[in-house]
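Participant: curious how this folds, go ahead:
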Amino acid sequence: MKKWHLIIDVEKCVDCNNCFMSCKDEHVDNDWPGYTRPQPRHGHRWINIMRAERGQYPLVDVSYRPTPCMHCEDAPCIHASKGSITKRADGIVMIDPVKAKGQQELINACPYQAIWWNQEQDVPQKCTLCAHLLDQGWKQPRCVQACPTSALRAVCADDTEMSRIYTAEKLEVLKPEANTQPSVFYKNLYRFNKCFIGGSIAANQKGIVDCIEGAKVTLLQGKDKLTETLTDNFGDFKFDQLAENSGKYVIQVQMPGFPAAEVTLELTSSKNIGTIYLS
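Facilitator: Coordinates of the predicted model:
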């Protein structure tokens, strides 16, 4: 049985908010009987774009993570809903706007904070993946259609095909510890939830301090060599996808014609170690 999934590439999201605005355009002041009541003009973010800044000046990056309902296979909201929330055969989790009326407590049942309370309509609401449009034959929901960078991708596939895509594209899910089996998958999620160590290599050559291109920089933890890279033409290097609070690291620098250099640091969050000068 084919089911709908959403793949979100964090690296491609530029926080343009087209997905958010297209969701508003589709649902604000529009009642879709059997699917959902009108979305409030303000307050609700059925696709909520979260932001994360990493590093320190001048080595800083910012990433954005669109976060809709995860349309979980084992959705906690369904278990808490007294029959007012169901999962369709195509994988879309739906809140019945009639049966869920008055159940404000359901907003606390979602571990992803994806359910919102509509005070005017007296009903909990969330992303429906534009089920009303998909049922009319649309090939994708509005948010996917509106994304100019292809950061969002809707895929209708069976479990075998989705498993292949998951492995091939190195996808991840939010909060795997929640064990909800989401149908929303993320690519390049490390940009949001992992750390980096970066810096620059320079040297004083004949009285002129200049950046060093092509220096070999090696990252070690304890006696284990994790990875290595070469500095770019600005003398910069960066090691990414490191866990927060992951302990002590050693950076070794080698460049023909210069003595080797070494720096030790404790990693708590993304770190710009500045410039390492080769003597």
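Participant: rest of the way, CA atoms for contacts and neighbours
Facilitator: Will do.
Participant: list the buried residues for the lengthiest strand in the chain?
Facilitator: Ranked by number of residues, the top strand in the chain under DSSP state E is strand 195-205. For strand 195-205, burial by neighbour count (16 or more other Cα atoms under 10 Å) applies to 195, 196, 197, 198, 199, 200, 201, 202, 203.
Participant: skipping its backbone neighbours, what lies nearest residue 225 in space?
Facilitator: residue 219 (6.1 Å; Cα to Cα, 6 or more residues apart in numbering).
Participant: likewise residue 242?
Facilitator: Of all residues not flanking residue 242 in the chain, residue 195 sits nearest, at 4.8 Å (Cα to Cα, 6+ apart).
Participant: for residue 155, same thing?
Facilitator: Closest to residue 155 by Cα to Cα, 6+ apart is residue 5, at 5.1 Å.
Participant: repeat for residue 53
Facilitator: residue 62 (4.4 Å).
Participant: burial check on the one you found, number of neighbours?
Facilitator: If you count neighbours by other Cα atoms under 10 Å, residue 62 ends up with 13.
Participant: show me the contacts for it.
Facilitator: By Cα atoms under 8 Å, 6 or more residues apart in numbering, the contact set of residue 62 is 51, 52, 53, 54.
Participant: now show me the structure for the sequence below, then we'll compare the two:
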Amino acid sequence: MEKLLTYSLSIFLFITAGCHQKQGIRFDHLSDEEKSAKLQELDSIKNYYYQGSRIKQALFDTLMVLDPLNADYLQEKSVTHSKIGDYHVAIPLLEKAEELNPSETLYYYSWLMTNLYKDYEKALIKLQKYDDLTPEEVDYAWGENVNFLKGKMHQQLKQYDQALQEYDYYISSEGEENVDIYVFVYRGITHMENGRYKDALADFEKMLTLYDKSSMAYYYKGITHLQLADTASALEALLHAKTLLEKGYKKTDPYKEVYNEVHLMQVEDKLAELD
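Facilitator: As a prediction, this is how the structure comes out:
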């Protein structure tokens, strides 16, 4: 136990030295072989510490001193700063990581802008840049289809024609049987917002044939019927949405806000308007 505490203390002192490099503390006294050995040693233990802990952040600072061209260290350190809202620290780290390794960094960076930062214009720039790296391949950002994500960004910016192009390409390139079925809801919402109500209803019906408990599809189906002045059909669809939401059928995500998310109070307010 004593040896373990001594080892942990020595590691902490070493990585703390890395944190204060800007104050003049360097590793010039180490040979290249010693630096390489120390880098391997610290890299092998970094996952034993909690993300965001003082010692792990200090560890990344030291790793970046020992290996300043490693984009993974920059990106991993940025993750904690993103989660706690230190964007002024996280973004420069990601920009530097992108310079060093655009493919691997943009895989995460473009998704981050899309789903957590909600910076639609910057997200589109990063998604397009990532997509352009492999123009002949279907690309994924943190596991999500790039065209689907681009469609959502264009939709949020009210660039409806571009959004529809991305959704259509996603469906055609992947095949209807392989896509995230919520693409039909998002394409339907885009049609609705663009005044193409019949196309919107067709997409919501498509979704409901695939998953008949989608409160999201029923809600926007009801809103579309209201645009067509079909109050009876709107009421029926909204009541379906309300019932499903009360039973817990709701598109949600524990890590991020869902685009065009539907809440029970939202449906109840719309029903009250009809009354």
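Participant: tm score of chain vs chain?
Facilitator: TM-score of the superposed chains, computed with TM-score structural alignment, normalised by the length of the second structure, equals 0.26; 128 aligned residues with a Cα RMSD of 6.6 Å.
Participant: what sits against the residue nearest to residue 225 of the first structure?
Facilitator: 225, 226, 227, 228, 239, 249, 250, 251, 252.
Participant: give me the distance between residue 147 of the second structure and residue 66 of the second structure.
Facilitator: Residue 147 of the second structure sits 38 Å away from residue 66 of the second structure, going by Cα to Cα, to the nearest Å.
Participant: could you check which of those two is surrounded by more residues?
Facilitator: Between residue 147 of the second structure and residue 66, counted using other Cα under 10 Å, the more crowded position is residue 147 (25 against 18).
Participant: quick revisit: from the contacts of residue 219 of the first structure, list just the buried residues.
Facilitator: By 16+ other Cα under 10 Å, the contacts of residue 219 of the first structure give 228, 239, 249, 250, 251, 252 as buried.
Participant: which helix or strand contains residue 161 of the first structure?
Facilitator: Residue 161 of the first structure belongs to helix 159-168 when elements are defined using DSSP states H and E.
Participant: give the next helix or strand downstream of that helix.
Facilitator: Moving toward the C-terminus from helix 159-168 of the first structure, the next helix or strand (DSSP H and E) is strand 184-187.
Participant: immediately after that next one, which helix or strand?
Facilitator: Taking DSSP H and E, what comes next after strand 184-187 of the first structure is helix 190-193.
Participant: for that next one, name the packing helices and strands.
Facilitator: Under the contact criterion of 3 or more Cα pairs under 8 Å, 6 or more residues apart in numbering; DSSP states H and E, helix 190-193 of the first structure touches strand 59-67, strand 236-242.
Participant: can you redo those as TSV with distance to residue 144 of the first structure?
Facilitator: Shown next, in TSV, are those (distance: least, Cα to Cα, whole Å):
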stretch	distance to residue 144 of the first structure
strand 59-67	11
strand 236-242	27
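Participant: out of these, which comes closest to residue 143 of the first structure?
Facilitator: strand 59-67 (10.2 Å; Cα to Cα).
Participant: does anything pack onto the helix or strand that comes right after that closest one? Which helices or strands?
Facilitator: Per DSSP H and E, the first helix or strand lying C-terminal to strand 59-67 of the first structure is helix 76-80. Contacts defined by 3+ Cα pairs under 8 Å, 6+ apart place helix 76-80 of the first structure against strand 85-87.
Participant: downstream of the strand it packs on, the next helix or strand is which one?
Facilitator: Next in sequence after strand 85-87 of the first structure, counting helices and strands by DSSP H and E, comes strand 93-95.
Participant: ok, then the element right after that next one?
Facilitator: Remark: after strand 93-95 of the first structure, the chain's next helix or strand is strand 116-118, criterion DSSP H and E.
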